[in-house]
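Novice: sequence-free structure coming up:
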């Protein structure tokens, strides 16, 4: 062997060992440097390229990680480990379809590798191919039936298809083989969710208690994966919800590189507001936001939409994006790149519209792209994120007395926190016969998703129906299993199936039209109707609710108060039943409520979008002015 080759091998060995030692110590920057020198000394070293890709992935250097993993795969075509690492890097780059292609190709050389099939199934799910994901994950589970992660991923795929009962079976199976408890923080919240969606309450109390017990002993490392959203429909406290948010937020930040440097001096000009969301399409958030964006003061505010939404070509999406000064597609950018882009754009106030909901990219704000950062609209509760300065609420949903249970400072709108679009359609109601409703019945409706309906609320509805024999219950058809179980539960409470009418999901304009055929909306708790309730009120259908102690359980009370009908927020469950029965027996009172909503709609605070926008902008300016004065964020009571 030539002396030059010996020296090259020595350089490789020295740097390889240094890189491996740095990995063991968690010093990823040092590891990257070691492996870079190793591959320079020996460009054909497959393992060094793999380790280099892993180090760069840990450092958030995603493009470099993709290139290194691709080089490793080129050196050893068909290698399952290299393919899975490249797929992981591409997934972090939000290139899910490409990740699936890489893994599919590797599968040809490794047809019976459960880890590869599992990774492929996960990539297919992220690429919006849930049926293909199910096929691959079932193949993997047959090869590795005791793999809890596989069953969890299979549950995710069924859930994405809306097959909630099958999803619940998979999540429960995952828990049964989860011998070290690693999957429980992921699977248990989704088991609760799928059980609620399919109205399978047989073990819900036990599963919900197990979830809350798991939260009590959870840490960032073990349990930080618990979805805070799953607590909103359970009898959880504000403190528990904040705790779950804080754990989950810190869990997501593990391995994230530090914040950006402090911003320089503010440039002159309009206040720049940057909204980050995946819901800038035909979605409830867009329905609520569009009027606010259109009515804004364009001389004082410049709006940036940072969107990772799928383009759907809907009139709503076109209208919303047209109302923004700049639209930035960040779907293919890493969180760090999004933060850097917001910083370059000079955003003064960054607004997260997702919180702990599907598609969130909250961690963008962990890097402090904006001097003021706000949680708004998308998540009804405290995110637990110490990098979000404010949560926008109102005196009903976020009374200042609740401040200790919010990581954010409470910023109150004077009426309701929820914006609404005063330009939304208000078509006439179709004949009841077309909707499957009896012409002369009292129609009590609830168009909430089934996961918000609890056995306790259903029992109250049954009591109301017993007292009002002329009434029918009009519900949203969410899934067949849920409908079947709900009818069986009502039957056990003495209410026959003929008293229940299910309505299919419709586009929002048609939905609002049919809402006008209802007489009274019966709300749920602890997770109220939110957008669904404001749609009902827009259609002049009164909403009866019971406010609880959490944000999610107080929204409907805020909505009815902003319509001048605070009496529709009942004191407790007994008051709810009593009021529903009294209204059902008094057509005159119901008609008066409807007339109030119909005649005064444009002037009600809930639907006066111009007034809402001025109040909202004034609140943003209060936040901005504190920052300019060098003051820390603080509670901002309703003005």
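Specialist: Looks like it arrived, so ask away. Quantities reported herein were computed from a predicted structural model and do not represent experimental measurements.

Novice: only C-alpha atoms for contact and neighbour calcs from this point on.
Specialist: OK.

Novice: Show me what the longest helix belonging to the chain is packed up against.
Specialist: Criterion DSSP state H: the longest helix present in the chain is helix 3-24. Applying 3 or more Cα pairs under 8 Å, 6 or more residues apart in numbering; DSSP states H and E, one finds that helix 3-24 contacts helix 28-41.

Novice: Buried residues, the helix it packs on. List them.
Specialist: Within helix 28-41, the residues that qualify as buried are 28, 30-39, 41, counting by 16 or more other Cα atoms under 10 Å.

Novice: which secondary structure element contains residue 167?
Specialist: Element membership of residue 167, judged by DSSP states H and E, is helix 164-176.

Novice: which outside residues touch that helix?
Specialist: 147-152, 154-159, 181, 183-184, 187-188, 190-191, 194-195, 197-198, 481 (Cα atoms under 8 Å, 6 or more residues apart in numbering).

Novice: Tell me the gap between stretch 169-176 and the middle of its chain.
Specialist: Stretch 169-176 sits 23 Å away from the centroid of its parent chain (Cα atoms, centre = their mean, to the nearest Å).

Novice: list the buried ones in that stretch?
Specialist: So, applying 16+ other Cα under 10 Å, buried residues of stretch 169-176: 169-175.

Novice: can you confirm residue 410 is in a strand?
Specialist: Yes: counting by DSSP: H, G, I helix; E, B strand; the rest coil, residue 410 falls inside a strand.

Novice: can you give me the offset of the longest helix of the chain from its chain's centre?
Specialist: Offset of helix 3-24 from its chain centre (Cα atoms, centre = their mean): 46 Å.

Novice: now stretch 256-264
Specialist: From the chain centre to the centre of stretch 256-264 is a distance of 26 Å (Cα atoms, centre = their mean).

Novice: With stretch 573-588 instead?
Specialist: That offset, for stretch 573-588, works out to 35 Å (Cα atoms, centre = their mean).

Novice: Return the set of buried residues in it.
Specialist: In stretch 573-588, counting by 16+ other Cα under 10 Å, buried: 576-577, 579-584.

Novice: Stretch 10-23 now?
Specialist: Buried-residue list, stretch 10-23, by 16+ other Cα under 10 Å: 11-12, 15-16, 18-20, 22-23.

Novice: doesn't residue 134 make contact with residue 157?
Specialist: Yes: look at residue 157 against residue 134 with Cα atoms under 8 Å: they come within range, at 6.0 Å.

Novice: So the two - more neighbours on which side?
Specialist: Applying other Cα atoms under 10 Å to residue 157 and residue 134 shows that residue 157 carries more neighbours, namely 30 against 23.

Novice: if we can go back for a sec, would you mind getting the angle between the longest helix of the chain and helix 28-41?
Specialist: Here helix 3-24 runs at 160 degrees with respect to helix 28-41, directions being taken by axes from the mean of the first three to the mean of the last three Cα atoms, to 10 degrees.

Novice: I'd like to check what contacts helix 3-24. Which residues are they?
Specialist: With Cα under 8 Å, 6+ apart, helix 3-24 has contacts from 28, 30-35, 37-39, 41-42, 48, 55.

Novice: putting a second one here so we can go through both:
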């Protein structure tokens, strides 16, 4: 059992022993959400709110859970309530920005990221989020300084800058590759090692693709023809693992038809 799993088990035992321990419930909500168990995380945050109604730390965890459950509007309401109580909390401001972004409120999201950046000006992840949204909104205020901070973070090996956001920067191909490699390596350290395997030399090869964009989304639009051609070749047992739900779009229907199996896995830890 890894350290994070052991921590979750210990926190679950702690709240069973002392169900009135507000801090333990908040910590458990954090641990469950970090592990991707959104339902348990939301339940722990709800229990914390029952102990201390409208407490910002519990509101923030429940808001984060609602965002992870694909309910950005509800998440934004909860996170804004939390942020109003603790305006000097950069983490809550950052989560609020994420929720507002997905709720279709880009200007408000940029404002939340800007506030988080004022609170933590040396945190490159927050700086990169703000920079990305200011570019999207054609907001050129302080852009050169923000860009320099983000590029410096990549040069210094800080693997917190999202490669998709960094694509908007006037960076060299080498810088772009460095950013992507750093982020991939950071994600890879959190994944368990795969067991050794061999590729079979006969029959159809089973291949899986995982995405949160299998639908009317840039990923779906750009890949559906590829998957249809792969299906026509009849050399692959093609599995698509969709982190997003069925949006009822024509693209989703085509993806479903092209895949051997389309798995809906968005609700899983």
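Specialist: On my side now, so go ahead. The structure displayed is predicted, hence computed values, not measured ones.

Novice: coming back round to it: ok, of the buried residues of stretch 169-176 of structure 1, which one's closest to residue 320 of structure 1?
Specialist: Comparing these against residue 320 of structure 1 with Cα to Cα places residue 171 closest, at 37.7 Å.

Novice: Tell me the residue in structure 2 aligned with that closest one.
Specialist: Using TM-score structural alignment, the partner of residue 171 of structure 1 in structure 2 is residue 113.

Novice: How about its match, nearest residue that isn't a chain neighbour?
Specialist: In this structure, residue 113 of structure 2 finds its nearest non-sequential neighbour in residue 130, 5.2 Å apart by Cα to Cα, 6 or more residues apart in numbering.

Novice: quick one: what's aligned to that neighbour in structure 1?
Specialist: Under TM-score structural alignment, residue 130 of structure 2 pairs with residue 191 in structure 1.

Novice: Which of the helices or strands spans its match?
Specialist: Here residue 191 of structure 1 is covered by helix 184-197, with elements defined by DSSP H and E.

Novice: List the buried residues in the helix or strand following that helix.
Specialist: Using DSSP H and E, the helix or strand that directly follows helix 184-197 of structure 1 along the chain is helix 204-217. By neighbour count on 16+ other Cα under 10 Å, the buried set for helix 204-217 of structure 1 is 204, 207-208, 210-212, 214-215.

Novice: go on, stretch 615-631 of structure 1?
Specialist: Buried, per 16+ other Cα under 10 Å, within stretch 615-631 of structure 1: 615-617, 619-621, 623-624.

Novice: Which two among these are spaced furthest apart?
Specialist: 615 and 624 (14.3 Å).

Novice: about what we covered before: now, among the contacts of helix 3-24 of structure 1, which is nearest to residue 253 of structure 1?
Specialist: residue 28 (15.6 Å).

Novice: can I assume residue 102 of structure 2 is in contact with residue 72?
Specialist: Yes: here residue 102 of structure 2 reaches residue 72: they are 5.8 Å apart, a contact under Cα under 8 Å.

Novice: Skipping adjacent residues, who's closest to the residue nearest to the spatial centre of structure 2 in space?
Specialist: Taking Cα atoms, centre = their mean, the centroid of structure 2 lies closest to residue 68, which sits 7.6 Å from it. Spatial nearest neighbour of residue 68 of structure 2, excluding adjacent residues (Cα to Cα, 6+ apart): residue 38 at 6.9 Å.

Novice: Contacts only, for the counterpart of the one you found in structure 1.
Specialist: Mapped onto structure 1 by TM-score structural alignment, residue 38 of structure 2 lines up with residue 96. Contact partners of residue 96 of structure 1, counting by Cα under 8 Å, 6+ apart, are 90, 123-124, 126-127.

Novice: Which of those residues are still contacts in structure 2?
Specialist: Retained in structure 2 (both residues aligned by TM-score structural alignment, their matches' Cα atoms under 8 Å) from the contacts of residue 96 of structure 1: 90, 123, 126-127.

Novice: Could you give me the ChimeraX selection string for whichever of the contacts of helix 164-176 of structure 1 are buried?
Specialist: What follows is the ChimeraX syntax for the buried subset of those, where burial is set by 16+ other Cα under 10 Å:
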select :147,148,149,150,151,152,154,155,156,157,158,159,183,184,187,188,190,191,194,195,197,198
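
Novice: Now which residue in structure 1 aligns to residue 86 of structure 2?
Specialist: Residue 86 of structure 2 maps onto residue 144 in structure 1, by TM-score structural alignment.

Novice: Hmm, residue 114 and its match touching each other?
Specialist: Yes: applying Cα under 8 Å as the test, residue 144 of structure 1 and residue 114 come out as touching, 6.4 Å apart.

Novice: Mind checking which of the two has more residues around it?
Specialist: residue 114 (23 against 16).

Novice: check contacts around the closest residue to the more buried one other than its chain neighbours.
Specialist: Leaving aside its sequence neighbours, residue 114 of structure 1 sits nearest to residue 140 (Cα to Cα, 6+ apart; 4.5 Å). Taking Cα under 8 Å, 6+ apart, we find residue 140 of structure 1 in contact with 112-115, 117-118, 150.

Novice: Select from those residues every entry located in helices.
Specialist: Using DSSP H, the contacts of residue 140 of structure 1 in helices are 114-115, 117-118, 150.

Novice: Confirm residue 240 of structure 2 sits in a strand?
Specialist: Yes: counting by three-state DSSP, residue 240 of structure 2 is found in a strand.

Novice: which residue lines up with it in structure 1?
Specialist: Residue 240 of structure 2 maps onto residue 305 in structure 1, by TM-score structural alignment.

Novice: Give me the number of neighbouring residues for that match.
Specialist: Neighbours around residue 305 of structure 1, by other Cα under 10 Å: 22.

Novice: likewise the one 5 residues further on?
Specialist: Residues near residue 310 of structure 1, counting by other Cα under 10 Å, number 14.

Novice: Please apply the same query to residue 266 of structure 2.
Specialist: Residue 266 of structure 2: 16 neighbours (other Cα under 10 Å).

Novice: and the aligned partner of residue 23 of structure 2 in structure 1, helix, strand or coil?
Specialist: Residue 23 of structure 2 maps onto residue 81 of structure 1 when the alignment is built from TM-score structural alignment. On the three-state scheme (three-state DSSP), residue 81 of structure 1 is labelled helix.

Novice: what residue of structure 2 matches up with residue 121 of structure 1?
Specialist: Checking TM-score structural alignment: residue 121 of structure 1 goes with residue 63.

Novice: so what's its match up against?
Specialist: With the criterion set at Cα under 8 Å, 6+ apart, residue 63 of structure 2 makes contact with 74-79.
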